[in-house]
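J.: Quick check, what structure comes out for this input:
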Amino acid sequence: MLGPEHEFSINDENFNPLPISDQIIRKIRGRIANEAVIGRVIIGKELQKHVIELKPVKPFEELSEFEEVMQEGVEELLSVMDGCKLLGLGMHPLLKLENAKVWDHRDRKIYEAYDRIFNIKQHGWLNIQSFQLNISYSSEREAVELHNKLRILIPYIAAIASASPICEGMPYYIDTRLNFYRINQKEIPLICNDVIPEKIASLREYRKILERIYEELRKRDAHVLCREWVNSRGVIVRFSRKCLEIKVMDEQECIKSDVALTAFIRAILRAEIEELPREKLIEKLDSAIRSGTAELKSELKELFRKAKENADDEEKKYLKIVKLRIKEGSLGESILMNMGDISRKEIIGVCEELSKCLERNEVYV
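T.: The predicted structure follows:
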């Protein structure tokens, strides 16, 4: 089963981010709440009030259903937004931190605790959007196997999904989101662990890691954060959902591209994957953050070959998008290649194109 979570920024016609997620939820539900149901999707809040989340009411078995339902959700959300525009990417390219607003309704105690310990007034908190994918497991053995495979794949998934090349109107890393994400909780390094989790032999071992994180939080009187979701590595176990959650991907330009990433991940998980030392994984993740696919082409092509060999017919249809991203560069790389001078006018023009991609479910080229 597949459970996607998409995060999009809310914008005016000039792509100024609008902190109105609470107003949108109130319009749908009739009152301010953490989430509201519209059709077959759930509209939810995030830490930042200019970001809104979409996730399905029920997880999916088929990729075609995933695409159909989530695109329907995008369209229904747009229909209640009074002309505001949605934008994907891993970060808002124009957001100034001083203009970001934090969710100030229910659950604000969680954000207050985060702020007290880590200072959330930074890009790794207030300017961050991701495509998170939940993949179910049926047994402890399967959970451990999936976890250990995914930890090796993290740098490569990040490279293909990198889509945050501009920060505060200036070019930065191809995956600027991950650059800030991996240091946003540096006061307790164990929480993010340089994004790459340890290899585990059992779920008991994983729970011990969680308990070590909780111990550090309790020392700082942050009991409210002692939950399974506080683990911020690139893949985590969600016992409450009986799934693994992949957290390393930038949100893409449209639902179809997110489905393509899902197809690649699901197919490559059926293949044999070579173990790599943790230091090598961190080195390759650094490369993905810095330059997307550029320095990992040969390895990505080999992984794609294995994914295609293990893909079913439906997955193969979507893998064409991943093949293009590996060959011609990730979304972040393409954005920079397609821009002239990095000016506000140029950025707004690209945002307009990307917003239309999301609305029409078209891949950006």
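
J.: all contacts plus neighbour counts: C-alpha atoms, from now on.
T.: Fine.

J.: if you go through the stretch 201-350 of the chain in chain order, where are the strands?
T.: With strands called from DSSP state E, counting those that start in this stretch, the stretch 201-350 of the chain shows them at 235-238, 243-250.

J.: which one of the ones you listed is the most hemmed in?
T.: Neighbour counts (mean count of other Cα atoms under 10 Å) averaged over each of the strands of the stretch 201-350 of the chain peak at strand 243-250, with a mean of 25.

J.: Once you drop chain neighbours, what's closest to Lys356?
T.: Excluding its sequence neighbours, the residue lying closest to Lys356 (Cα to Cα, 6 or more residues apart in numbering) is Glu362, at 7.9 Å.

J.: if I pick that neighbour, what's in contact with it?
T.: Cys254, Lys256, Lys356 (Cα atoms under 8 Å, 6 or more residues apart in numbering).

J.: and the longest helix for the chain?
T.: Identified as the longest helix of the chain according to DSSP state H is helix 140-161.

J.: surely Ile191 meets Asn231?
T.: Yes - counting by Cα atoms under 8 Å, Asn231 is a contact partner of Ile191 at 5.3 Å.

J.: who touches both of those two?
T.: Ile213.

J.: so what does the longest helix of the chain touch, helix or strand wise?
T.: If contacts are counted by 3 or more Cα pairs under 8 Å, 6 or more residues apart in numbering; DSSP states H and E, helix 140-161 sits against helix 203-219, strand 235-238, strand 243-250, helix 255-268, helix 278-291, helix 313-328.

J.: structure for this one too, so we can compare:
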Amino acid sequence: MDSPRTPLHLFKGFGVELEYMIVHRQTLQVQPITDKLIYDEVGEYLSDVEFGDIAWSNELVLHVVELKTQGPVKTLEHLHHNFQEHVRKINDMLEKHNAMLLPTGAHPLMNPYTDTKLWPHEHNAVYEAYNRIFDCRGHGWANLQSTHLNLPFYNDKEFEKLHAAIRVLLPIMPALSASTPILDGKVTGLADSRLEVYRHNQEKIPAITGKVVPEAVFTKEAYEQQILQQMYQQVAPYDPEGTLQEEFLNSRGAIARFERNTIEIRLLDIQESPVADLAILQAVVAVLQALVSGRWVKLQELKEWHEDRLAAILLQVIEKGQEAVLRDHEYVSLFGYNCEEDCTAGELWKHLVQEVMALEEQPEIENALNVIISRGNLSKRILEAINHEPSENQIRQVYHQLAVCLQHGGLFLPKEPC
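T.: Presented below is the predicted three-dimensional model:
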């Protein structure tokens, strides 16, 4: 959803972005050849290649390619088929380089300090500015693949509703999407290791990421004053050319893009295949629609939640995923779920999916959500497939299976083929 256009009303359009690593087919060593992939397709080193429904684009580092909807789409239903088609096309093209796409939000064996190469072509000035300020050779820059969801708002009134709803749902989104239990060849003990490094990688300038959960601001003017201007002022001494004085600098888990009247949710780890990503996105959208409509509580109650209180819940979910125990009963009640004792994030999501989703006409999405809810997020399923202290060889075997899932559009279940 990049180009200027007439603003859309709430939930009348969706922009989806999926990021994948390019790795060696046998060793899984990262392959910095996204520019070669794009050149093979169009004969130029471009930042974007458009195919009508889906576009490919580069990212900060040369080993990541992003697939995204070309402008907003009217529905998320069946969209996974479009992405899956492009996954297969790219894998076919990478075969001559003995390379392939690898899913999950972080490479389990990558050494970002030796394996990172920045994109050297179009729009390189932005990447060089980031590298100069933060040194992008770290997991939080070079090894974090995510799924982004762009949701439109028409005016301040709609922004208020959407931002309020997204803020309160953010803390439990990783319970569904966590896919990063391993970094540096070791089990980290966290369900979402990508988010843990993400929230720390710009601590040099605290205003950029904040608490990951955005502050309680609900108009464009307030957002610009309390979030964007604070961020621009803090980065200015490190960015004399003003290269980064743009909305994209904002690294919260959801960021307002007033230049295109959307809020971009950036919190989600990418999954083993597009069907799993789109299942999670449909669940997120269905709950947001319910929150915006006032199904369980009034808008004013959503707006009153401070980011510190929400961030505390997010930290629990980053660590424990669906097993995170939600002891804040007022938070749980925002979603119409009255558990007499403490409940887990997984139990809350099970309630929400049953409450707001009707998937009879989308059996693949329904199956994917059932797997995530009943068998656990991808992090949990990866851990089921390995030892507590896995060898590099065992890790490679499991992630080879994940690459097969991506190619086939399947779901990862330990000891079962995709």
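
J.: Got a TM-score for the two of them?
T.: Once superposed, the chains reach a TM-score of 0.94 (TM-score structural alignment, normalised by the length of structure 1), with 365 aligned residues with a Cα RMSD of 2.0 Å.

J.: quick one on the thing from earlier: for the residue nearest to Lys356 of structure 1, what is the enclosing helix or strand?
T.: Counting by DSSP states H and E, no helix or strand carries Glu362 of structure 1.

J.: any idea what it aligns with in structure 2?
T.: Here Glu362 of structure 1 is matched to Gly410 in structure 2, going by TM-score structural alignment.

J.: Now do that match against Val287 of structure 2, distance only.
T.: Applying Cα to Cα, to the nearest Å, the value for Gly410 of structure 2 to Val287 of structure 2 is 25 Å.

J.: what's the answer for Glu347 of structure 2, then?
T.: 15 Å.

J.: more neighbours, these two?
T.: Using other Cα atoms under 10 Å, the more surrounded residue of Glu347 of structure 2 and Val287 is Val287, with 23 against 18.

J.: who's in contact with the nearest residue to the more buried one once chain neighbours are set aside?
T.: Nearest non-adjacent residue to Val287 of structure 2, counting by Cα to Cα, 6+ apart: Val356, 6.5 Å away. Residues near Val356 of structure 2 by Cα under 8 Å, 6+ apart: Ala286, Val287, Ala290.

J.: What lines up with the first one in structure 1?
T.: Read that as Ala286 of structure 2. Checking TM-score structural alignment: Ala286 of structure 2 goes with Ala267.

J.: Its match: how many residues sit nearby?
T.: Neighbour count for Ala267 of structure 1, taken as other Cα under 10 Å: 22.

J.: That one reaches Glu314, doesn't it?
T.: No - using Cα under 8 Å as the test, Ala267 of structure 1 is too far from Glu314 to be in contact (10.5 Å).

J.: Give the equivalent position in structure 2 for His105 of structure 1.
T.: Using TM-score structural alignment, the equivalent of His105 of structure 1 in structure 2 is His121.

J.: Helix, strand or coil: sort out that match for me.
T.: coil (DSSP: H, G, I helix; E, B strand; the rest coil).

J.: of the contacts of Val356 of structure 2, closest to Met93 of structure 2?
T.: Lowest distance from Met93 of structure 2 to these (Cα to Cα) belongs to Ala286, with 35.9 Å.

J.: Look up how far Asp192 of structure 2 lies from the closest one.
T.: Noted for Ala286 of structure 2: a distance of 23 Å to Asp192 of structure 2, by Cα to Cα.

J.: now the residue nearest the centre of structure 1: how far from Gly329 of structure 1?
T.: In structure 1, the centroid-proximal residue (Cα atoms, centre = their mean) is Ser130; its distance is 2.2 Å. In this structure, Ser130 of structure 1 and Gly329 of structure 1 are 19 Å apart, going by Cα to Cα.

J.: again with Ala158 of structure 1
T.: Per Cα to Cα, Ala158 of structure 1 is found 12 Å from Gly329 of structure 1.

J.: Those two: who's more crowded?
T.: Remark: of Ala158 of structure 1 and Gly329, Ala158 carries more neighbours, 26 against 23, as counted by other Cα under 10 Å.

J.: isn't the more buried one right up against Val248?
T.: Yes - if you go by Cα under 8 Å, Ala158 of structure 1 and Val248 touch, sitting 5.9 Å apart.
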